[in-house]
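Undergrad: can't give you the sequence, but here's the structure:
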C-alpha cells in the first residue's frame, strides 16, 4: 500500500487527485501503459510528490482499491427464504456489475494489475471478491440448517464453483452467451447426473 509519509503530511485533496488520476488512466490506457509520471501529470503534481507517498504504481492502485476510488462492483448477497432465487439474484447482480457499460476497461486493467502486482491482487480479493464469497458461504450454510440443502453439503466448494464460473465467463474472451446465472445456480443446486449420488468403483 502507501509508504509511511516523509516530510510534510499528505494533502487530502492531493491524495484524492492522485488516486482519481490513477483510476481514470487505468480506464483510458490500461495497466501496462500506466506510469507514475502519467499519474502525476494527470493529477497536476510532481513525480516526487507521488513517490513521496507511494513506491510504485501498484501501491497507488492498491490504495485506490482500499479507499474505494478504484472499484467496479459492490454486491449484497440476496437473503430470502428461497436459496435458488437468492443464488440466481446474486449471481445475476455480479454478472451485471462486471459487464456494465464503461466497466470493461477498468475490469481488464485491474485483472492485469492483479497479475503483475501481488498487493493489488490481495486488495482486490479482500475488498471485491472475499465479501461476496463470504456472503454466499453464509447464505448456503443457512440453507443447510433450514433444510433447503442436504446435511454435509460442501458449501465452500459450491461457492468456489459459483464465483469461479462467473469470473471465468467475464474474463474469458472466448466465453459466449449472455447471463448464465439461472442455469449455473440450477446446475450447482440440482446437478446434472441421473443417479442419486457418486458411484464407488472397485478394481
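TA: That came through, no problem. Model, not experiment: these values are computed from the prediction.

Undergrad: Could you use CA atoms for every contact and neighbour count after this?
TA: Noted.

Undergrad: immediately after the longest helix belonging to the chain, which helix or strand?
TA: Using DSSP state H, we find that the single longest helix of the chain is helix 12-33. Using DSSP states H and E, the helix or strand that follows helix 12-33 in sequence is helix 36-43.

Undergrad: residues making contact with that following helix?
TA: Residues outside helix 36-43 that contact it (C-alpha atoms under 8 Å, 6 or more residues apart in numbering): 14, 17-18, 20-22, 25, 46-47, 49-51, 56-57.

Undergrad: Give me the buried positions along that helix.
TA: Across helix 36-43, burial judged by 16 or more other C-alpha atoms under 10 Å covers 36-37, 39-40, 42-43.

Undergrad: next up, a second structure to put side by side with the first:
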C-alpha cells in the first residue's frame, strides 16, 4: 500500500474500476494525456474518490502495474558465455522493451511516481529494478575475464541507468552508442593489458 493512499477503506469495485480505466486509457493514449478527470469519467466515479486514495495519476499507474491490471513483460536478463555479446544482446532487448510506446509510457509514469512517493519507489525497486540490478551484478562478478575487485554494482548501474536516462530524456538509443557504453564499462572492469603493465 503506497503512502499516496489516504482516507477511508476503499470500495473494491471502485478500486477495480479506476485501475481498469487507467489501463484502458493507456492502451490507446499517451501518459501525457492521461488525467484523473479522464480516469474518473471512464471508471464512473467522482474525481474526489480517486484523490482520497491516490495523490497523482502516476501513483494510480503504479498500482495498476503492481496489482496486475497493466501487464508488463519480464525484464530481459543477459545470458550466454561471452560477456560482451551477452550484455549487448541484453541492452538491445532492454532498449526495445522500454523504448516501445507502452514501455515509454510506463517508464515515465513509474519514474514520476517513484520520485514523489517513497513507498511507491520501494515497491517498484523491489519488483523491477532491484532484481535486475542484482542479476547484472552477479553476471559481471562471475565472469573470469573481469576484475574480481571491481565495483560490479556500479557497472550494473551504469548500464541500466544509461538506458533509462536516454529513454526518459527522449533521446535515441543507437546500437553504436550501446557498443561504446559496453566498451567503456567492460574495459574498466578488465585487468591491465601487458603493454600498460610495463
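TA: Looks like it arrived, so ask away. Keep in mind that what you see is a predicted model, and the values were worked out from it rather than measured.

Undergrad: care to give me the TM-score?
TA: Once superposed, the chains reach a TM-score of 0.73 (TM-score structural alignment, normalised by the length of structure 2), with 187 aligned residues with a C-alpha RMSD of 3.4 Å.

Undergrad: where's the longest helix of structure 1 relative to the chain centroid, distance-wise?
TA: Counting by C-alpha atoms, centre = their mean, to the nearest Å, helix 12-33 of structure 1 is centred 19 Å from the centre of its parent chain.

Undergrad: Can you point out the buried residues in it?
TA: In helix 12-33 of structure 1, counting by 16+ other C-alpha under 10 Å, buried: 15, 17-27, 30-31.

Undergrad: Which elements pack onto it?
TA: When contacts are defined as 3 or more C-alpha pairs under 8 Å, 6 or more residues apart in numbering; DSSP states H and E, helix 12-33 of structure 1 sits against helix 36-43, helix 57-67, helix 104-116.

Undergrad: thought residue 105 of structure 2 was touching residue 28?
TA: No. Assessed by C-alpha atoms under 8 Å, residue 105 of structure 2 is found out of contact with residue 28, at 11.1 Å.

Undergrad: and the gap between the residue nearest in space to the middle of structure 2 and residue 58 of structure 2?
TA: Note on structure 2: the residue nearest the mean C-alpha position is residue 107, at 5.5 Å, using C-alpha atoms, centre = their mean. Distance of residue 107 of structure 2 to residue 58 of structure 2, computed by C-alpha to C-alpha, to the nearest Å: 10 Å.

Undergrad: what's in contact with the strand or helix carrying residue 132 of structure 2?
TA: Residue 132 of structure 2 is part of helix 130-141, with elements assigned from DSSP H and E. Helix 130-141 of structure 2 has contacts (C-alpha under 8 Å, 6+ apart) with 75, 77-78, 83, 146-148, 152-153, 155-157, 160.

Undergrad: please redo it, this time with the cut-off set to 10 Å
TA: 75-79, 83, 86-87, 122-126, 129, 142, 146-157, 159-160, 186, 189 (C-alpha atoms under 10 Å, 6 or more residues apart in numbering).

Undergrad: more crowded one of residue 105 and residue 28 of structure 2?
TA: residue 105 (20 against 9; other C-alpha atoms under 10 Å).

Undergrad: okay, the helices and strands packed on helix 12-33 of structure 1 in JSON lines with distance to residue 9 of structure 1 next?
TA: What follows is the helices and strands packed on helix 12-33 of structure 1, written out as JSON lines (distance: least, C-alpha to C-alpha, whole Å):
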{"stretch": "helix 36-43", "distance to residue 9 of structure 1": "18"}
{"stretch": "helix 57-67", "distance to residue 9 of structure 1": "17"}
{"stretch": "helix 104-116", "distance to residue 9 of structure 1": "28"}
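
Undergrad: Ok, which of these comes nearest residue 177 of structure 1?
TA: Nearest to residue 177 of structure 1 among those is helix 104-116 (16.7 Å), distances taken as C-alpha to C-alpha.

Undergrad: to the chain's geometric centre, what's the distance from the closest one?
TA: 10 Å.

Undergrad: just checking, what packs against whichever helix or strand comes after it?
TA: Downstream of helix 104-116 of structure 1, the next assigned helix or strand under DSSP H and E is helix 118-124. When contacts are defined as 3 or more C-alpha pairs under 10 Å, 6 or more residues apart in numbering; DSSP states H and E, helix 118-124 of structure 1 packs onto helix 57-67, helix 104-116.

Undergrad: now the longest one against helix 57-67, angle please.
TA: Same thing as helix 104-116 of structure 1. Angle between the axes of helix 104-116 of structure 1 and helix 57-67 is 120 degrees (criterion: axes from the mean of the first three to the mean of the last three C-alpha atoms, to 10 degrees).
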